[in-house]
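Colleague: can you look at this prediction? I've put the sequence above it.
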Amino acid sequence: MSTSQTLQPGIIAGTDEAGSGCLAGPVVAAAVILPNPCMLIGLTDSKKLSALKRSNLAEAIKEHSVAWSLGLSWPSEIDRINILQASLKSMVRALMGLKITPEHVLVDGKFTVPMHISQKAIVRGDMLEPCISAASILAKTFRDGLMKSLEKKYPGYGLAKHKGYPTKMHLQSIRRLGPSKIHRRSFKGVLPITRERPLWLINT
């Protein structure tokens, strides 16, 4: 039995993010309220779907959901407050953007979001709860499209291909070109490792 079936009656929203492990681009969250009963077939973890299947489901989710919204946190904020806090903040923005205020929120992962609302964090929730699966699909679909667009503004990194993830190609391009404005400078692999000179080597 899913968590949504054990909650008190009310409007339930699911939220999930995409891109937390990337070296470039924003972390994108989505929040979705599905109708009850939900007739959408094929909802699951977005990473388990082909790009075409994700795209088709994303359009169906937008058409048939009660409400949906997106929230973003860009690299400057990620570097300032860390990726976990930025991911949670992007989820809050997505939830705040819903045209209907939910009574319960199901959050993918181990952490709840900083909001005064009934909520539950569910590890692998995108595999267990349809509303979280729908949020996962919307977040990844939007982010993948955004990274393709950013490739035009920041050419040479292969953003359209790897979507900002730390592939060998991406790491090599960072070493060759240096980080761009949309790279997360607090992430390992973006900036070169610097070591302070030992004190005994410093001239006095």
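Modeller: Right, received. Where do you want to start?

Colleague: from here on, contacts and neighbour counts on C-alpha atoms
Modeller: Fine.

Colleague: now do the contacts for Ser46.
Modeller: Arg54, Asp126, Ser133, Ser136, Ile137, Lys140 (CA atoms under 8 Å, 6 or more residues apart in numbering).

Colleague: I'd assumed Ala30 was in contact with the fourth one.
Modeller: Meaning Ser136. Yes: Ser136 is within contact range of Ala30, at 6.9 Å (criterion: CA atoms under 8 Å).

Colleague: shared neighbours of those two, anything?
Modeller: With CA under 8 Å, 6+ apart as the test, Ser136 and Ala30 both reach Thr15, Asp16, Glu17.

Colleague: next, count neighbours for Thr3.
Modeller: 12 (other CA atoms under 10 Å).

Colleague: what's near enough to touch the closest residue to it other than its chain neighbours?
Modeller: In space, Thr3 comes closest to Glu129 once its chain neighbours are excluded; the distance is 7.4 Å by CA to CA, 6 or more residues apart in numbering. Contact analysis of Glu129 by CA under 8 Å, 6+ apart lists Ser2, Thr3, Ser4, Gly14.

Colleague: structure two is appended below for comparative analysis:
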Amino acid sequence: MPDFTLEASMGGLVAGVDEAGRGPLAGPVMAAAVVFLRPCPPELAELLDDSKRLVEAARLRAAAALRAAAAEGAVAIALGAASAREIGELNILHATMLAMRRAVLRLGVAPRVALVDGNRAPKLPCRVECVVGGDGLSLSIAAASIMAKTVRDAGMGKLCLRWPQYGFGQHAGYATPAHRAALLRHGPCPHHRRGFRPVDDLLQGVLLAS
């Protein structure tokens, strides 16, 4: 379970940074940065974990608790995204780094250190430490993973209202069989990641078969 061991070893304000949505065929990649400005209450800490380990209802409860803590000034939360178009132009790695940088720069506080989940980090105006598996080790990174995931999922649900034929509300843009079938049947919408190899390879295969 994540705790504050990593944060305590850094000293000063520490931002946890994580992303959601690197793998989907559609939608943005979303990043979040979270700084605990006060000690995290045990009841909030108990809600936090790697977002992939939490069912949707648990993620939503944790996100609501984090927003409440932010409203009380106990937590700073910021989000950053890179669009489907930017993913196509930059590639998914560089777009993810851009989303993370945007999140940290929007925090409203200047962290001394940014703990970034994974083994690659964006260029930031502070010290950066990469933490592989960080969302299962650090409460700040776990909180960031929850915020990035819940906000992205909500955004994909809104896209589903405009583009219902793709089922974004069910799969959040990931390459499920239903999504792949819809993409082949209807072609891409503006939110599909053209220039992203999994999308281009799928559509190219259709052209070659026709």
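Modeller: That came through, no problem. In this text, all values refer to a predicted model and were calculated from it rather than measured experimentally.

Colleague: got a TM-score for the pair?
Modeller: Superposed pair, TM-score by TM-score structural alignment, normalised by the length of structure 1: 0.91. Supporting alignment: 196 aligned residues with a CA RMSD of 1.9 Å.

Colleague: how close does the equivalent of His192 of structure 2 over in structure 1 sit to Cys38 of structure 1?
Modeller: His192 of structure 2 maps onto His183 in structure 1, with residues paired by TM-score structural alignment. To Cys38 of structure 1, His183 of structure 1 is 38 Å away according to CA to CA, to the nearest Å.

Colleague: also Glu129 of structure 1?
Modeller: 11 Å.

Colleague: before we move on, what about Asp144 of structure 1?
Modeller: Where Cys38 of structure 1 is concerned, Asp144 of structure 1 sits at a distance of 26 Å (CA to CA).

Colleague: higher neighbour count, these two?
Modeller: Counted by other CA under 10 Å, Asp144 of structure 1 and Cys38 do not tie: Asp144 has more neighbours, with 21 against 11.

Colleague: now which residue in structure 2 aligns to the more buried one?
Modeller: Match for Asp144 of structure 1 (TM-score structural alignment): Asp153.

Colleague: can you tell me the helix or strand for that match?
Modeller: Asp153 of structure 2 is part of helix 139-162 when elements are defined by DSSP states H and E.

Colleague: residue range for the next helix or strand after that helix in structure 1?
Modeller: Counting by DSSP H and E, the next helix or strand C-terminal to helix 139-162 of structure 2 is helix 168-171. Here helix 168-171 of structure 2 aligns to structure 1 at residues 159-162, judged by TM-score structural alignment.

Colleague: mean per-residue distance, the matching stretch versus structure 2.
Modeller: The superposed stretch 159-162 of structure 1 is, by mean CA distance after the TM-score superposition for structure 1, a mean 0.3 Å from where its aligned residues fall in structure 2.

Colleague: contacts for that stretch, please.
Modeller: So stretch 159-162 of structure 1 is in contact with Asp144, Met147, Lys148, Ser149, Leu150, Glu151, His170, going by CA under 8 Å, 6+ apart.

Colleague: ignoring the adjacent residues along the chain, who's closest to the fourth one?
Modeller: With CA to CA, 6+ apart as the measure, Ala160 is the residue that lies nearest to Ser149 of structure 1, at 7.6 Å, once sequence neighbours are left out.

Colleague: now the contacts of stretch 159-162 of structure 1: which count as buried?
Modeller: Asp144, Met147, Lys148, Leu150, Glu151, His170 (16 or more other CA atoms under 10 Å).

Colleague: got the contacts of Glu129 of structure 1 as JSON lines, with distance to Gly109 of structure 1 columns?
Modeller: Output for those, formatted as JSON lines (distance: CA to CA, whole Å):
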{"residue": "Ser2", "distance to Gly109 of structure 1": "15"}
{"residue": "Thr3", "distance to Gly109 of structure 1": "14"}
{"residue": "Ser4", "distance to Gly109 of structure 1": "16"}
{"residue": "Gly14", "distance to Gly109 of structure 1": "11"}
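
Colleague: select only the buried ones of those residues in PyMOL?
Modeller: Remark: buried members of the contacts of Glu129 of structure 1, expressed as a PyMOL selection using 16+ other CA under 10 Å:
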select buried, resi 4+14
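
Colleague: returning to what we had before: how much space between whatever residue of structure 2 lines up with the residue nearest to Thr3 of structure 1 and Trp163 of structure 2?
Modeller: Aligned by TM-score structural alignment, Glu129 of structure 1 pairs with Ser138 of structure 2. Using CA to CA, Ser138 of structure 2 is found at 37 Å from Trp163 of structure 2.

Colleague: now do Gly173 of structure 2
Modeller: From Gly173 of structure 2 to Trp163 of structure 2 the distance is 12 Å (CA to CA).

Colleague: one more: Pro41 of structure 2?
Modeller: Taken as CA to CA, the span from Pro41 of structure 2 to Trp163 of structure 2 is 41 Å.

Colleague: likewise for Gly118 of structure 2?
Modeller: 32 Å.

Colleague: how about Ala114 of structure 2?
Modeller: In terms of CA to CA, Ala114 of structure 2 sits 37 Å off from Trp163 of structure 2.

Colleague: which of these two has more neighbours?
Modeller: Neighbours were tallied for Ala114 of structure 2 and for Trp163 using other CA under 10 Å; the higher tally belongs to Ala114 (29 against 16).

Colleague: map that one onto structure 1.
Modeller: So, by TM-score structural alignment, Ala114 of structure 2 is matched to Val105.

Colleague: regarding its match, what is its secondary structure?
Modeller: Secondary structure for Val105 of structure 1, judged by DSSP: H, G, I helix; E, B strand; the rest coil, is strand.

Colleague: contacts for stretch 110-117 of structure 1 next, please.
Modeller: 88-89, 91-92, 103-105, 107, 119-123.

Colleague: lovely, talk soon.
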